[in-house]
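Participant: Next input, structure requested:
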Amino acid sequence: MAKFMDVHHGMTGITGEQLKQAHAADLAIQTEEGVTFEHAWADPDEGVIYCLSEAPDADAVQRIHQRAGHPADEIHRLPLTV
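Facilitator: I've put the predicted structure just below:
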């Protein structure tokens, strides 16, 4: 399994509660694609959300986000971690 950081743009003004709801929607179905979402961060002023996950591939991450209603704009594999 690899680590991935995905990025969502255009989320200006997102609240903490909305971030929690979006993350919960991912968590509810993540096992169907073998994904484990570990953490999510948001910058409401910049309108950017970042999600860290472990998954078989980037496509699995995107499928979960799409099904949860918030497809990622970017997904980056993180081959080196400490």
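
Participant: Please make it C-alpha for all contacts and neighbour counts, starting now.
Facilitator: Noted.

Participant: pull the longest helix from this protein.
Facilitator: helix 16-29 (DSSP state H).

Participant: The protein: helices as residue ranges?
Facilitator: Counting by DSSP H, the chain has helices at residues 16-29, 58-68.

Participant: would you list those in a markdown table and tack on distance to residue 52?
Facilitator: Converted to a markdown table, the helices of the chain look like this (distance: least, Cα to Cα, whole Å):
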| stretch | distance to residue 52 |
| --- | --- |
| helix 16-29 | 11 |
| helix 58-68 | 10 |
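
Participant: and for comparison, fold this next one:
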Amino acid sequence: MEVPASDGGAGAMSEFMDVHRGMKGITNDQLMEAHRADLAIEGEEGVHFKNAWADPETGTVYCLSEGPSADAVQRVHERTGHPADEIHPVPLTV
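Facilitator: Here you go, the predicted structure:
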């Protein structure tokens, strides 16, 4: 799952969009709790979680983060008890 950092040089950060499935019925409070858990330890992996979105009907949750690698993002999610099913690099934004 390792994705190299951007060509911005040493310490460059890349953006990632991750997808979590199986969270059907998630509430706003539960989403906030999961996001806060990530924020509490994100610095240990050099990651910053920017936003999280959820669809309670399908149980799909999306997180936008910035970090050195997809593996670093996944390590935070695993440690907080909600590993991502997919992590995608986001090399372009408009």
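
Participant: for the most centrally placed residue in the first structure, what are its contacts?
Facilitator: In the first structure, the centroid-proximal residue (Cα atoms, centre = their mean) is residue 51; its distance is 3.7 Å. The neighbours of residue 51 of the first structure, taking Cα atoms under 8 Å, 6 or more residues apart in numbering as the test, are 4-7, 37-41.

Participant: Closest to residue 62 of the first structure out of these?
Facilitator: Closest approach between those and residue 62 of the first structure, by Cα to Cα: residue 6, at 8.7 Å.

Participant: what do we get in the second structure for that closest one?
Facilitator: The alignment partner of residue 6 of the first structure in the second structure, by TM-score structural alignment, is residue 18.

Participant: try residue 32 of the first structure
Facilitator: Under the alignment (TM-score structural alignment), residue 32 of the first structure maps onto residue 44 of the second structure.
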